[in-house]
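> build me a structure from this.
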Amino acid sequence: MRNEDSTVQATFNGIARRYDLMNRLMTLGSHKRWCQEVAQCATSTGGGKFLDLATGTGVIARAVRKQSPESAIIGADFSEAMLEMARHLEGNGDIDWQFADAHELPFDDGEFDAVTHGYLLRNVSGLDEVLAEQYRVLKPGGVVAALESSPPSGVLAPFIRLGMRVVIPTLGTVIGRDRDAYKYLVDSTLGFLNPEALRLRFERAGFTDIQVKPRFLGTNMIWSARKPVQR
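You can find the predicted model right below:
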């Protein structure tokens, strides 16, 4: 694991216990609904096996279970603290929780009908590697569906940036009890690719039918893309 990835891993291990609460506060209660949208996209074409990366406490994985009760679901993360939380939450017992690094997934080629993730891409050191791994483990015709943050744009962008730099670290101090971790989350969002640039990375990985839906003044995006059916 690269040094920068180890730092991110330590950050998420440190905020695991209050991560869901902070997500609710930072999105004004919208986070769960967005995760449900991701799950609906992932399960819309059917299939019986799903992988949720950067699963955290399993919000998206549980939403996939609700949409597809008979499917096999793996919730994977490289934060052991997050996985420990997930394993003990009510309703998570029939999901397979596994440690995995998104840069090098321990799964077979073409194993999954869909891959989901929330806030993964802004936190990885090798974005192209991570997308290539998702492409590899998907079946032909399989879907990746994701919730990802995005730097604000448009006339309100300066005000949104200022609000993020003030409000989120303050919440991180008072509620999350780790100001530095939530300052990192702000910095990783503001420094991440804009939607046009991220679309090109999906295309470079081989994905087609790439779609994006903005949420929360464009600071969050719901992405979907497909692995082509090979002829």
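
> hey, let's count contacts and neighbours off CA atoms from now on
Noted.

> so is K32 in a helix, a strand, or just coil?
With DSSP: H, G, I helix; E, B strand; the rest coil as the basis, K32 sits in helix.

> could you also give me the structure for this next sequence, so I can compare it with the first?
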Amino acid sequence: MPMNRAHRKLCSSEKWARTTKDLILPWALEDVRLGDDVLEIGPGYGANLRVLIEQVPRVTAVEIDEATAALLERKWGDRARIVHADGAAMPLPDQSFSSVVCFVMLHHVPTAAQQDRIFAEAHRVLRPGGVFAGCDSQPSFGFRVLHFRDTMNTVPPDGLPGRLAKAGFENVSMDQHPKSGAVRFRAERP
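Presented below is the predicted three-dimensional model:
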């Protein structure tokens, strides 16, 4: 989904890449077994992708924005498979990934129905026993300012476990970061 100029600048910065590497991913993936073939939905400018390619043998990234997907292909295409597609309708085979992840991107999905389609697609492409894990931000004053004239559809934490269960997941867990209030989740495909 389109982002305003300030948001694009932040998300493409080295500062954001360091924050992702040092804070966001360690928290979001604590105790998560990614396996050997990971799918990232909504990698944006690749801050998470560049960490994931160092941790697992195979990474596929699905990016909805064509220009951003082309940028990812130029930067990381020799180490990851980049697919220009909508995470709510991925042209990927059923049960093909050991894990599916998404980080700080669900709030860019304009509707809850589209978010639910992403959850269903994550379930579809996961192997049995695979994990869907990720995190997303919650509203705050600064977060609202950053999203001025930008898509901001945060996922209400109280409804997330039920929405993941409705998509077919089991062993759903969710908690919030004690300082930022960000939400992280984990769910398994039976």
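
> TM-score of the superposed pair?
Aligned and superposed, the two chains score 0.81 in TM-score terms (TM-score structural alignment, normalised by the length of the second structure); 186 aligned residues with a Cα RMSD of 2.9 Å.

> A6 of the second structure versus the spatially most central residue of the second structure, what's the distance?
For the second structure, the residue nearest the mean C-alpha position is C102 (1.3 Å; Cα atoms, centre = their mean). Distance, C102 of the second structure to A6 of the second structure, using Cα to Cα, to the nearest Å: 22 Å.

> swap in Q95 of the second structure?
38 Å.

> wait, G75 of the first structure sits on A61?
Yes - G75 of the first structure is within contact range of A61, at 6.3 Å (criterion: Cα atoms under 8 Å).

> which residues do the two both contact?
52, 55, 95 (Cα atoms under 8 Å, 6 or more residues apart in numbering).

> closest one to R18 of the first structure out of the residues you listed, please.
T55 (14.8 Å; Cα to Cα).

> now do the top strand by length along the first structure: which range of the second structure does it align onto?
The strand that spans the most residues within the first structure, counting by DSSP state E, is strand 138-149. Under TM-score structural alignment, strand 138-149 of the first structure corresponds to residues 126-137 of the second structure.

> can you list the buried residues in that stretch?
126-128, 130-137 (16 or more other Cα atoms under 10 Å).

> okay if I get the residues you listed as CSV plus distance to A67 of the second structure?
Shown next, in CSV, are those (distance: Cα to Cα, whole Å):
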residue, distance to A67 of the second structure
L126, 27
R127, 30
P128, 33
G130, 30
V131, 29
F132, 26
A133, 26
G134, 24
C135, 24
D136, 23
S137, 24
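
> now for these, which pair is the farthest apart?
P128 and S137, at 28.2 Å, using Cα to Cα across those.

> the strands in the second structure, which residues?
Counting by DSSP E, the strands of the second structure are 37-41, 58-63, 81-84, 97-103, 126-136, 170-176, 183-188.

> okay, those in JSON lines with distance to V109 of the second structure next?
Shown next, in JSON lines, are the strands of the second structure (distance: least, Cα to Cα, whole Å):
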{"stretch": "strand 37-41", "distance to V109 of the second structure": "12"}
{"stretch": "strand 58-63", "distance to V109 of the second structure": "12"}
{"stretch": "strand 81-84", "distance to V109 of the second structure": "16"}
{"stretch": "strand 97-103", "distance to V109 of the second structure": "12"}
{"stretch": "strand 126-136", "distance to V109 of the second structure": "11"}
{"stretch": "strand 170-176", "distance to V109 of the second structure": "19"}
{"stretch": "strand 183-188", "distance to V109 of the second structure": "16"}
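
> among those, which is nearest N153 of the second structure?
Nearest to N153 of the second structure, of the strands of the second structure and by Cα to Cα, is strand 126-136 at 10.5 Å.

> mean deviation of the closest one from the first structure?
On superposition with the first structure, the mean distance recorded for strand 126-136 of the second structure (mean Cα distance after the TM-score superposition for the first structure) is 0.7 Å.

> quick one: that strand to strand 37-41, angle?
40 degrees (axes from the mean of the first three to the mean of the last three Cα atoms, to 10 degrees).

> now what about strand 126-136 of the second structure, what contacts it?
28-29, 32-34, 94-107, 122-123, 154-155, 182-190.

> again, but for stretch 60-73 of the second structure
Against stretch 60-73 of the second structure from outside (Cα under 8 Å, 6+ apart): 1, 37-46, 49, 80-87, 90.

> buried subset of those as a ChimeraX selection?
In ChimeraX, this line selects whichever of the contacts of stretch 60-73 of the second structure come out buried by 16+ other Cα under 10 Å:
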select :37,38,39,40,41,42,43,44,45,46,49,80,82,83,84,85,86,87,90
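
> contact partners for the residue in the second structure sticking out farthest from the centre?
Each residue of the second structure has a distance to the centre, and by Cα atoms, centre = their mean the biggest one is for F141: 22.6 Å. Applying Cα under 8 Å, 6+ apart to F141 of the second structure gives no contacts.
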